[in-house]
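**Q** here are the coordinates; sequence isn't available:
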């Protein structure tokens, strides 16, 4: 394990409108690119000085014209090796990176996946990202879910993106193929927590964290439905758990859907196509965010991957062959 020291050097003069405000309140206004908790941590650690005097209390009242200096040292742990892995980059500048993640790519190293992850790939593509916690990864997609993810290349960008996620202002839309024919769209508002007996699974739990999923029907088939979904929250496995909860689990989702349900009179070709699709049919199709520095609203779109397009074609053909008019 390597350890990097990230040097933070900031300075500002207290303006008149912040006269008699507390130090922590002033810092939040003067340095909005850093989280309030991080600024308070720096104060308590003695990294902040006012007119040359080190201050370790957030409650100090300030006067206009006083000079604030922050000389902080942040330790960043680098526990993974850089590995060259092809990434589909949708957008990149000096602050953020947006990728269209492929199926099979794990986001973070963990049990059974010590390397070959998105984090390893980011360390190779953007070496300086090792100075950002978790290599700038602020949200994740499951291993076999495809689609859009944004990564912060700097600490201020990470702070902004995390705040957008927490404020639910970052828009994330998905496409999924679920089992059963759904008549109309709707909203699922059910809390999600760790499954009572399955360590790796989540479930709708009475005392879980709030989770809201909106969905609408894009196309109906005789035994399946193509959905567009939008998240208000971002719980682990949220779409997979919510759709299973209303008895419309995602096609290919062995964890939450159980054994594949084959429709009656399905052709051998269609049965083989379903069995060959060995992942959940879920794709992060659209991502909307405010750029951490410019404040510009940005929307990114990613087309369905080839295997998903082929699956929809086979499902559509199955409906046509069986003479069902949806």
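**A** Now that the structure is in, tell me what you want to look at. What you see is a predicted model; the values in this text were computed from it and never measured.
**Q** switch to C-alpha atoms for all contacts and neighbour counts from now on
**A** Fine.
**Q** surely residue 311 and residue 275 touch.
**A** No: the criterion here is C-alpha atoms under 8 Å, and residue 311 misses it with residue 275 at 10.6 Å.
**Q** which one's more surrounded, these two?
**A** residue 311 (19 against 12; other C-alpha atoms under 10 Å).
**Q** which element is the more buried one on?
**A** Using DSSP states H and E, residue 311 sits in helix 306-321.
**Q** what is that helix packed up against?
**A** helix 268-276 (3 or more C-alpha pairs under 8 Å, 6 or more residues apart in numbering; DSSP states H and E).
**Q** quick one: the helix it packs on to chain centroid distance?
**A** Computed by C-alpha atoms, centre = their mean, to the nearest Å, the chain-centroid distance of helix 268-276 equals 32 Å.
**Q** so what does that helix touch, helix or strand wise?
**A** helix 306-321.
**Q** so what touches the helix it packs on?
**A** Contact with helix 306-321 is made by 221, 222, 223, 224, 266, 267, 270, 273, 274, 277, 281, 325, as judged by C-alpha atoms under 8 Å, 6 or more residues apart in numbering.
**Q** would JSON lines of these with neighbour count be doable?
**A** JSON lines is the format used below for these (neighbours: other C-alpha atoms under 10 Å):
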{"residue": "221", "neighbour count": "21"}
{"residue": "222", "neighbour count": "20"}
{"residue": "223", "neighbour count": "17"}
{"residue": "224", "neighbour count": "22"}
{"residue": "266", "neighbour count": "14"}
{"residue": "267", "neighbour count": "13"}
{"residue": "270", "neighbour count": "18"}
{"residue": "273", "neighbour count": "15"}
{"residue": "274", "neighbour count": "18"}
{"residue": "277", "neighbour count": "16"}
{"residue": "281", "neighbour count": "24"}
{"residue": "325", "neighbour count": "9"}
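**Q** another structure for you, compare them:
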């Protein structure tokens, strides 16, 4: 049975000159460009209230877009036996401690082998919930906690709580390049990078994004942070830290390439070069349970690669402190 879909948004001013299908693909990144083009040609898209079937129509910015379409059963994903570390489960939710290297949701270039496919295997009924109950995502190489809804009412309540920034708290452990003097708040909108399609960037006309951070530990040329998200934009922490000129260690997409401090020992140099993912871990999740209304909190241990990195950075800092550098 087909699932009815209605999407509404407004074209950003920085999308001036984009084709209609390109603009809609950026506004609704969960749907492929080819699918969006099909909807436009099938008279499923209105621009400022008028039906438009020209994918190449140029946008001026500020147009109101409505998509009313149907998704057929063939878009249902395959259940796959993928190990998932479930740290909590009840009748309404799963809480998962996601490992590195695991994509959350199928998409372009990754049709399967995701958290979603694993969820369908362990709980087939979740196929009846949009996106198999996924409420929020973690990047492929970001580890840590995420909550999944087991039914539609639960998903609706969790998404609403997330959107209203109420009773849904996510804290991350991170290690950034450079020595940061103190904590603070970054309130800079984020949108798709103007020329690099795989990247996001701070953009004045992007979606509002707020990140709070505090310094946990200083090293010689790096800083360990605790970060709390108030919004949840794609790559938000990574983009905001890079904007401050303090990209995360290992985040090659946003400039976190190895930069050993002066006179660094061989162990530190090798450790930094070998760290091949962004140093980011979703360490704490706190929500109001959507059914019981109980406030619940989970903590995920820092993964071994980040623990080792921290210990090596700490040993380096202590060595140079003892030498009075």
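**A** Great, that's in hand. Quick caveat, the model's predicted, so the values are computed rather than measured.
**Q** hang on, the earlier thing: against the second structure, where does the helix holding residue 311 of the first structure fall?
**A** Mapped onto the second structure using TM-score structural alignment, helix 306-321 of the first structure spans residues 304-319.
**Q** same check, this time on stretch 266-278 of the first structure
**A** So stretch 266-278 of the first structure sits over residues 264-276 in the second structure, by TM-score structural alignment.
**Q** with the second structure superposed, average distance for the helix holding residue 311 of the first structure?
**A** Superposing on the second structure and averaging over aligned pairs (mean C-alpha distance after the TM-score superposition for the first structure), helix 306-321 of the first structure comes out at 0.9 Å.
**Q** buried stuff in that helix?
**A** Along helix 306-321 of the first structure, these residues count as buried under the neighbour rule (16 or more other C-alpha atoms under 10 Å): 308, 311, 312, 314, 315, 316, 318, 319.
**Q** next: stretch 133-144 of the first structure.
**A** 133, 134, 135, 136, 137, 138, 140, 141, 142, 143, 144.
**Q** now residue 231 of the second structure: which helix or strand?
**A** Using DSSP H and E, no helix or strand contains residue 231 of the second structure.
**Q** ok, now which ones touch it?
**A** By C-alpha under 8 Å, 6+ apart, the neighbours of residue 231 of the second structure are 162, 163, 165, 208, 209, 210, 211.
**Q** quick one, helices of the stretch 151-300 of the first structure?
**A** Ranges of helices in the stretch 151-300 of the first structure, per DSSP state H, counting those that start in this stretch, are 155-166, 238-245, 254-257, 268-276.
**Q** residues in the second structure aligned with the second one?
**A** What that stands for is helix 238-245 of the first structure. Aligned using TM-score structural alignment, helix 238-245 of the first structure spans residues 236-243 in the second structure.
**Q** that stretch: average distance to aligned residues in the first structure?
**A** Mean for stretch 236-243 of the second structure is 0.4 Å (mean C-alpha distance after the TM-score superposition for the first structure).
**Q** any residues touching that stretch, and which ones?
**A** 176, 186, 188, 190, 200-202, 209, 211, 227, 229, 247-248, 251, 254-255.
**Q** now do the same for residue 120 of the first structure: its match in the second structure.
**A** Aligned partner of residue 120 of the first structure by TM-score structural alignment: residue 117.
**Q** right, and its match touches residue 78 too?
**A** Yes: using C-alpha under 8 Å as the test, residue 117 of the second structure is close enough to residue 78 to be in contact (6.0 Å).
**Q** tell me which of the helices of the stretch 151-300 of the first structure sits most buried.
**A** Ranked by mean neighbour count, the helices of the stretch 151-300 of the first structure are led by helix 238-245 with a mean of 22 (mean count of other C-alpha atoms under 10 Å).
**Q** how about the strands in the stretch 101-250 of the second structure?
**A** For the stretch 101-250 of the second structure, applying DSSP state E, counting those that start in this stretch gives strands covering 143-149, 168-177, 184-187, 190-192, 200-202, 210-218, 222-229.
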